[in-house]
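>>> I'll drop the sequence and a predicted model, then ask my questions.
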Amino acid sequence: MAFGHGPAPLVIGHRGASGYRPEHTAAAYSLAVALGADAVEPDLVATRDGVLVVRHENEISGTTDVATRPEFAARRTTREIDGRRVAGWFTEDFTWAELATLRARERMGKTRPQSATFDGRLPLLRLRDLLGLLDRDAERSGRGVGLVAEFKHASHFAELGLPLDELFADELAAAGWDDGRPVVAEAFELDVLDRLARRGVAGKRVFLLEASGAPADLVRALGSTAPRFDVFATNDGLAGLAGRVHGVSVDTGRLVGRDAGAVVPAGAPLAGTGLVDAAHDHGLDVYAWTLRPENRFLRQGFRRGSAKSGWGDWLGAFARVLETGVDGVFADHPDLAVEARNTLDTTRG
């Protein structure tokens, strides 16, 4: 499987099949593979003893049962993470042996109550556990699945002496995943992507463009003069990324938001097909996040009924994103994204 401008966009299981099982668990990843995902996306953070753990954030009270564990009550603290004050329990204050005693919880229990029925049953994963799981699933199914790894708060961890790029390179080598298998590294910070390139880590590097704000590494270096994410979504910004990274990954609002079809002035951030076409002209792939079927996440016009947890016209919403020509989409329900891709192919055919 190759990552690139193929005839159909890649479907990437966002934190596994996180719409059906608590995110970043073995159950979520195995289900994503079974549902036809081309790749899966783990978020990577580090423990105190330098183990890469697969978690949405380094603050883990929303995705584990740590807050109910009296033996860890004293670990609760407040930290500044990328300019924000955050209170809770942080992976960098635990060893892997300690985190291994915790159990996963559904992060959006009210929206996904069925997934929440798995709370307390599923252990946490290290990156090495996930790589082993993907190897075993590939052996059973005869179908390899790629890895799209997101580096969370890389500058923060580097300051703690826990460089995510170095830990990642070591893990890939130890697991035999440095042999040319499809691997993509993505981050909201360019610095960690540059460090991966200097280390010679194989695979593609993708710069994540947040809807607002500025990259944390650039804010640390430049303060209030740091360029905002919008700057990188301009034609000149994309040209500057060419050769430095292999692609950009944007939230769906940049592709199908209110102004996505409007003509933009020179130097303004691009949107919709204009953004995708310009990126492709500069040799960059474009990925989009995150396809979700619940009304809570759908734009007006695609919602059905009043329940936020109810599913709306997900097929129509997903098709709008796919029609922009993106190279890959992140989906909490990989089977729905595969269905939307198949429907689009049938319509075009």
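Arrived safely. Here the structure is a predicted model, which is why all the values come from computation and not from measurement.
>>> alpha carbons only for contacts and neighbour counts from here, please
Noted.
>>> name the nearest residue to D165, sequence neighbours excluded.
L196 (5.7 Å; C-alpha to C-alpha, 6 or more residues apart in numbering).
>>> how near is the one you found to E323?
Remark: distance between L196 and E323 (C-alpha to C-alpha, to the nearest Å) = 32 Å.
>>> tell me which of these two has more neighbours.
Applying other C-alpha atoms under 10 Å to L196 and E323 shows that L196 carries more neighbours, namely 20 against 15.
>>> I'd guessed the more buried one sits against L167; true?
No. L196 is beyond contact range of L167, at 10.5 Å (criterion: C-alpha atoms under 8 Å).
>>> neighbouring contacts of stretch 122-136?
With contacts defined as C-alpha atoms under 8 Å, 6 or more residues apart in numbering, stretch 122-136 is touched by 24-27, 29-30, 42, 44, 51-54, 99-104, 144-145, 171, 175, 177.
>>> which of these count as buried?
24-27, 29-30, 42, 44, 51-54, 99, 102-104, 144-145, 171, 177 (16 or more other C-alpha atoms under 10 Å).
>>> pasting the second one now:
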Amino acid sequence: MHATESLATHARVRSSDPFVVGHRGACAYRPEHTIASYELAIDMGAEFIEPDIVVTSDGALVARHENELSRTTDVATRPEFADRRTTRRVGRKRRTGWFAEDFTLAELRTLRAVERHPDLRPLNTAYDGHFGVLTLEDVVEIARRRSTPQRQVRVLAELKKPSWSAERGQPMTELVAAELRRLDATAPDGPVVLQSFDTAGLRRLRADLGDDGPTMFQLVDKPGCDDHLLTNAGLRAVSTYAQGIAPSVDRILLRDADDRMTGVSDLVARAHGAGLSVVPWTLAAENTFLPLHLRSSDDPAAPGDALGAARLLLALGVDGIITDNPDVVVAAVAELQASPARSVAA
């Protein structure tokens, strides 16, 4: 069977209702990638929890926003690791700090998580130091433990720069494929869905795990980056290895340079026409992340009308929303489910 034919019959992530993805858990309320953040997202009603995955020096897959650790852990305060501080080019950026690939899993297990946005989310700093670093296996275990016959909780794992890791001798895609097989998590409707900005990495995983392997999403950055992926030809190409796209919200709710919303795009309809689900990232409630007309004030950390943004995205037909505030999107989905128009259509 040709790859495009096989993927066309691949199990869909979405059922009849849009789903909610807890971005790094419920990171608006707890430090990201902690057990508290993931558990709270599930408690709020998220169907997916979303870890970012990086690789340690001994090949372990751990949940951190990026491979540089100083913004999300207490590594900078640990004298035993002072000599690990270094400067390194990661992708297009040159960074100075402490990097996951220079630590073993056992060493990372000694670190404690801290809030990445203390200025925007000062209440979260009360949890600094309370939680440790989790592996992909740990996150899958949380999802499985919290799943019930009535509600499956799944993991939407973002692979951070797998091609860059491979160039440094850490074959992330091979490690991920092996780990998913070990966890019995390779089925299209299984506990793990994969996503990445790295097209080559996703293609390698599709070739390794097969057309009947895990569901995959192609992440797409804000306008100006990888625009070719969202042309009609690009969407057709994505459909040969992935079941969906995860574009920046700004690809759908269009803004000008002053953050004024200028309209909406036709991306959702075009992607659906190519057989792809659409799950945009990242809806967050603070004013700084919202279009100007949805902000409540000039205070970047104050909550704006994230519910209004969620309603707009759902009205445009997205299949799910990746969000720092799962409770807000769960409320918007509940409104959609209860709407008279939807009841009549059903």
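Done, it's in. The shown structure was predicted, so the numbers you read here are calculated from the model rather than taken from an experiment.
>>> superposed, what's their TM-score?
Scored against TM-score structural alignment, normalised by the length of structure 2, the superposed chains reach a TM-score of 0.89; 324 aligned residues with a C-alpha RMSD of 1.9 Å.
>>> where exactly do the helices run in the stretch 51-200 of structure 2?
Shown for the stretch 51-200 of structure 2, the helices assigned by DSSP state H, counting those that start in this stretch span residues 105-108, 136-146, 162-167, 172-182, 199-209.
>>> average distance between the last one and structure 1?
Once superposed with structure 1, the aligned residues differ from helix 199-209 of structure 2 by a mean of 1.0 Å; criterion: mean C-alpha distance after the TM-score superposition for structure 1.
>>> how about the second one?
On the superposed models, the aligned residues of structure 1 are on average 1.5 Å from helix 136-146 of structure 2, with distances taken as mean C-alpha distance after the TM-score superposition for structure 1.
>>> circling back to that earlier point, which ones among the buried ones among the contacts of stretch 122-136 of structure 1 are found in strands?
Of those, the ones assigned to strands by DSSP state E are L44, L52, V53, V54.
>>> which residue packs closest to the second one, ignoring adjacent ones?
Read it as L52 of structure 1. That would be A46: by C-alpha to C-alpha, 6+ apart, it lies 4.6 Å from L52 of structure 1.
>>> picking up where we left off before, show me what contacts the corresponding residue of structure 2 for the residue nearest to D165 of structure 1?
Superposed on structure 2 with TM-score structural alignment, L196 of structure 1 falls opposite L205. For L205 of structure 2, the contacting residues are T173, E174, A177, by C-alpha under 8 Å, 6+ apart.
>>> what do you get if the cut-off is 10 Å, keeping everything else the same?
Taking C-alpha atoms under 10 Å, 6 or more residues apart in numbering, we find L205 of structure 2 in contact with M172, T173, E174, V176, A177, L194, T199, D211, G213, P214, M216, Y241.
>>> just give me the closest of these to W98 of structure 2.
Proximity of the contacts of L205 of structure 2 to W98 of structure 2 (C-alpha to C-alpha) peaks at M172, which lies at 19.1 Å.
>>> isn't that closest one right up against L61?
Yes. Counting by C-alpha atoms under 10 Å, M172 of structure 2 touches L61, with 8.3 Å between them.
>>> what do those two both touch?
Residues touching both M172 of structure 2 and L61 by C-alpha under 10 Å, 6+ apart: I53, V54, V55, L159.
>>> for R89 of structure 2, grab the count of nearby residues.
Here the number of neighbours of R89 of structure 2 (other C-alpha under 10 Å) works out to 9.
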